[in-house]
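>>> I'll drop the sequence and a predicted model, then ask my questions.
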Amino acid sequence: MAKQQQWNASDIDDQTGRTAVVTGANSGLGIATVDALARAGAHVVLAVRDVRRGEAAAGTVKDAKGSVEVRRLDLADLSSVREFAASWTGDLDLLINNAGVMNIPEARTKDGFEMQFGTNHLGHFALTNLLLPYVTDRVVTVASGAHKIPSSNHMHFDNLHLTGGAYSPMTAYSQSKLANLLFTLELQSRLASEGWPVRALAAHPGWAATNLQGHDASVVRRALMAVGNRFFAQDSKAGALPTLYAATQDLPGASYVGPDGFAEMRGGPTLVGRSAAASDPVSAVHLWRASEELTGVTFPQLSEAKAAL
């Protein structure tokens, strides 16, 4: 029996007339996602912290049926998130929460949040809720298999910013990725409760060679990652396939997509499982409420907000 051909970016349906926002789109998985959607006909907004680098990345998208533009967004600064959302007009078919930082030395966002939790989760939490009245199809958030690491078998609700000596780069990263999945779970629950036809999904790239690994706080991990990126990892185009699959295929809300190969490290996109901690609706609600308190952003009254646009 012939092996079924792996789904790839050329299988994306025509995206002409659709608009997407991709955060962290100036390199790696982000620009690979932008390129594939633009080639399929979408208008794609690169939401990036460094506009100059964003423009350079946009210039690499060649021979696309669609179009690209660059707008500034710093997820580590809630004022920037609010400014980006306030400037938005018109329908937004796809919001792809792709940006992230990984395993960095301890740092704080402009608002005083632990940098990985603040950027990877809280910035996207605020952005999504502020843009949600404009979203017509789905929100895709990029998580990671790192959410299964033992240090993240629960959210550290008593110390979300890992202060007082509790910080370690991997604990902070894995907690932020667990938060991405709990966010997706509760967002889908709220959308369904409202009867709103927008879906929340998540994806992870497996082991993809990107520039994230080069910022690891550990010299040893950086060296190991460099070897792994060279000999074992997928390239960014392959790593972006789960995100693109989640963004364009007819999947149920709260679906989680990753590679179908060994340990979900590489391969074609398929539905994959979460850890028990990432499937806990009680934790999802608790995280949502904590995120609202920290950011000052709440789930919108969608019918009223849509009517006001």
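Yep, that arrived.
>>> please count neighbours and contacts with C-alpha atoms only from this point.
Noted.
>>> from the chain's centre, how far out does stretch 228-244 sit?
15 Å (C-alpha atoms, centre = their mean, to the nearest Å).
>>> tell me which residues in it are buried?
Using 16 or more other C-alpha atoms under 10 Å as the test for burial, stretch 228-244 gives 229, 233-244.
>>> among the residues you listed, which one sits closest to residue 289?
Checking the buried residues of stretch 228-244 against residue 289 by C-alpha to C-alpha gives residue 243 as the nearest, at 26.6 Å.
>>> for residue 149, see how far away the closest one is.
21 Å (C-alpha to C-alpha, to the nearest Å).
>>> and if you look at residue 239?
20 Å.
>>> which strands and helices sit next to the lengthiest helix in the chain?
Counting residues, the longest helix found in the chain (DSSP state H) is helix 169-194. With contacts taken as 3 or more C-alpha pairs under 8 Å, 6 or more residues apart in numbering; DSSP states H and E, helix 169-194 sits against helix 115-116, strand 135-142, strand 199-203, helix 281-295.
>>> in this structure residue 234 contacts residue 228, no?
No. Using C-alpha atoms under 8 Å, residue 234 makes no contact with residue 228, being 9.8 Å away.
>>> quick check, residue 159 in a helix?
No. Secondary structure assignment (DSSP: H, G, I helix; E, B strand; the rest coil) places residue 159 in coil, not in a helix.
>>> included below, for side-by-side comparison, is a second structure:
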Amino acid sequence: MTGWTADRIPDQHGRVAVVTGANSGLGLVTATELARRGAHVVLAVRNTEAGEQAARRIGGDVEVRELDLASLDSVRAFTGKLAVDHPAIDLLVNNAGVVLLGPRRTSADGFELHLGTNALGHFAVTGLLLDNLAAAGGARVVNLGSITHKTAHLDFDDLMFERGYRAAAAYGRSKLATTVFGVELDRRLRAAGSPVVSVLAHPGLTRTNLTPRAWEHRGRLGRVIARLGLVATQPAARGALPQLHAATDPGVRGGQFFGPSSLWETRGRVAEARLSREAADPAVGARFWAVARELTGVRYL
């Protein structure tokens, strides 16, 4: 396969990059490549011991900070300290996520766990760091979506999936919410004349530690399914390329969405991806934004 590779990342010296979920999978690859190019990288992780291990693997100019996206108290503590220590932030990669295929679970704030972690936690982080991003001049926010957003639906009458819970559908909904957020953020940044740029990416079908963990509760069947996934997916180093491209390529414009180019966007070289009709709908974006502000208490733009 040919196309854009991590070797094309421009020099990142003097830039501060924050990557959520940076201790493994796509986040680890992203943080590693940014550090390799000279960025000061903040590894925002729930498990700081795992984060320190990742920092030793990455080397370079990195620091580890605790962030549990399933807790708004943790989000506020993280962003409060980070905002003081780094008045200007050049890049925020909202990469972290959970995939759970067991029974319904909730976050510390009572949100369905997929939605609370993957979408609402990142909505809050972004808003609380927006002044720091604006101070950098030309900063970017990258939200990590998924091809599962294309078949998902935001049911605003039951956003937390309290009725008829299905884990796979809840995950897809959370990734649609994340995508809607990234697109609506672009609209609002443009309208406000902000120098911050919002872009999106998805990894196609990529091997990370999330899928095996999701199937652990299914015993032997789960282990078989996880092994089959190793055959059908691409490695994390390739899956991270769309978000690295979105984060660093000089030609990227606000609102663009990147993913793999082949086999229904499951794998291949980096290319522009397609948004679902619902993800691109301004009315859906405005409604989700209002709900997210109300649920998180974080109001911006």
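All right, it came through fine. Everything numeric here is computed off the predicted structure, so don't read it as measured data.
>>> just the TM-score for the two chains, thanks.
TM-score of the superposed chains, computed with TM-score structural alignment, normalised by the length of structure 2, equals 0.93; 289 aligned residues with a C-alpha RMSD of 1.4 Å.
>>> residue contacts, residue 49 of structure 1?
Shown in contact with residue 49 of structure 1 (C-alpha atoms under 8 Å, 6 or more residues apart in numbering): 24, 72-75.
>>> make JSON lines out of those and add distance to residue 196 of structure 1 and secondary structure.
Compiled in JSON lines, the contacts of residue 49 of structure 1 are given as follows (distance: C-alpha to C-alpha, whole Å; DSSP: H, G, I helix; E, B strand; the rest coil):
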{"residue": "24", "distance to residue 196 of structure 1": "27", "secondary structure": "coil"}
{"residue": "72", "distance to residue 196 of structure 1": "29", "secondary structure": "strand"}
{"residue": "73", "distance to residue 196 of structure 1": "27", "secondary structure": "coil"}
{"residue": "74", "distance to residue 196 of structure 1": "28", "secondary structure": "coil"}
{"residue": "75", "distance to residue 196 of structure 1": "26", "secondary structure": "coil"}
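>>> between these, which has the most around it?
Using other C-alpha atoms under 10 Å as the neighbour criterion, residue 75 leads those with 30 neighbours.
>>> that one matches what in structure 2?
In structure 2, the residue matched to residue 75 of structure 1 (TM-score structural alignment) is residue 69.
>>> with residue 191 of structure 1 instead?
Using TM-score structural alignment, residue 191 of structure 1 pairs with residue 189 in structure 2.
>>> now do residue 119 of structure 1
So, by TM-score structural alignment, residue 119 of structure 1 is matched to residue 117.
>>> repeat that for residue 203 of structure 1.
Match for residue 203 of structure 1 (TM-score structural alignment): residue 201.
>>> can you list the helices and strands packed on helix 169-194 of structure 1 in CSV and add mean neighbour count?
Listed next are those as CSV, based on neighbours: other C-alpha atoms under 10 Å:
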stretch, mean neighbour count
helix 115-116, 29
strand 135-142, 24
strand 199-203, 28
helix 281-295, 17
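>>> picking up where we left off before, tally of neighbours for the match of residue 191 of structure 1?
Residue 189 of structure 2 is flanked by 16 other residues according to other C-alpha under 10 Å.
>>> what residues are up against the nearest residue to residue 185 of structure 1 once chain neighbours are set aside?
Sequence neighbours aside, residue 254 is the residue nearest to residue 185 of structure 1 in space, at 5.6 Å (criterion: C-alpha to C-alpha, 6 or more residues apart in numbering). By C-alpha under 8 Å, 6+ apart, the contact set of residue 254 of structure 1 is 184-185, 188, 199-202.
>>> about what we covered before: nearest to residue 139 of structure 1, of the buried residues of stretch 228-244 of structure 1?
Of those, the one sitting nearest to residue 139 of structure 1 (C-alpha to C-alpha) turns out to be residue 243, at 10.5 Å.
>>> excluding chain neighbours, what is closest to the closest one?
That would be residue 203: by C-alpha to C-alpha, 6+ apart, it lies 5.3 Å from residue 243 of structure 1.
>>> could you double-check that the one you found lies in contact with residue 140?
Yes. Contact criterion C-alpha under 8 Å: residue 203 of structure 1 and residue 140 qualify, at 7.1 Å.
>>> now do the shared contacts for the two.
243, 246.
>>> for the alignment partner in structure 2 of residue 214 of structure 1, give me its contacts.
Using TM-score structural alignment, the partner of residue 214 of structure 1 in structure 2 is residue 212. By C-alpha under 8 Å, 6+ apart, residue 212 of structure 2 lies in contact with 222-223, 226.
>>> go on, residue 169 of structure 1?
102-106, 216-217.
>>> quick one, strands of structure 1?
Applying DSSP state E to structure 1 gives strands spanning 19-23, 43-48, 67-72, 92-97, 135-142, 199-203, 256-259, 269-271.
>>> any chance of those in TSV, with distance to residue 30 of structure 1 too?
TSV is the format used below for these (distance: least, C-alpha to C-alpha, whole Å):
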stretch	distance to residue 30 of structure 1
strand 19-23	7
strand 43-48	8
strand 67-72	13
strand 92-97	9
strand 135-142	10
strand 199-203	13
strand 256-259	16
strand 269-271	17
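>>> looking at the ones you listed, which is nearest to residue 307 of structure 1?
Of the strands of structure 1, the one closest to residue 307 of structure 1 (C-alpha to C-alpha) turns out to be strand 135-142, at 13.4 Å.
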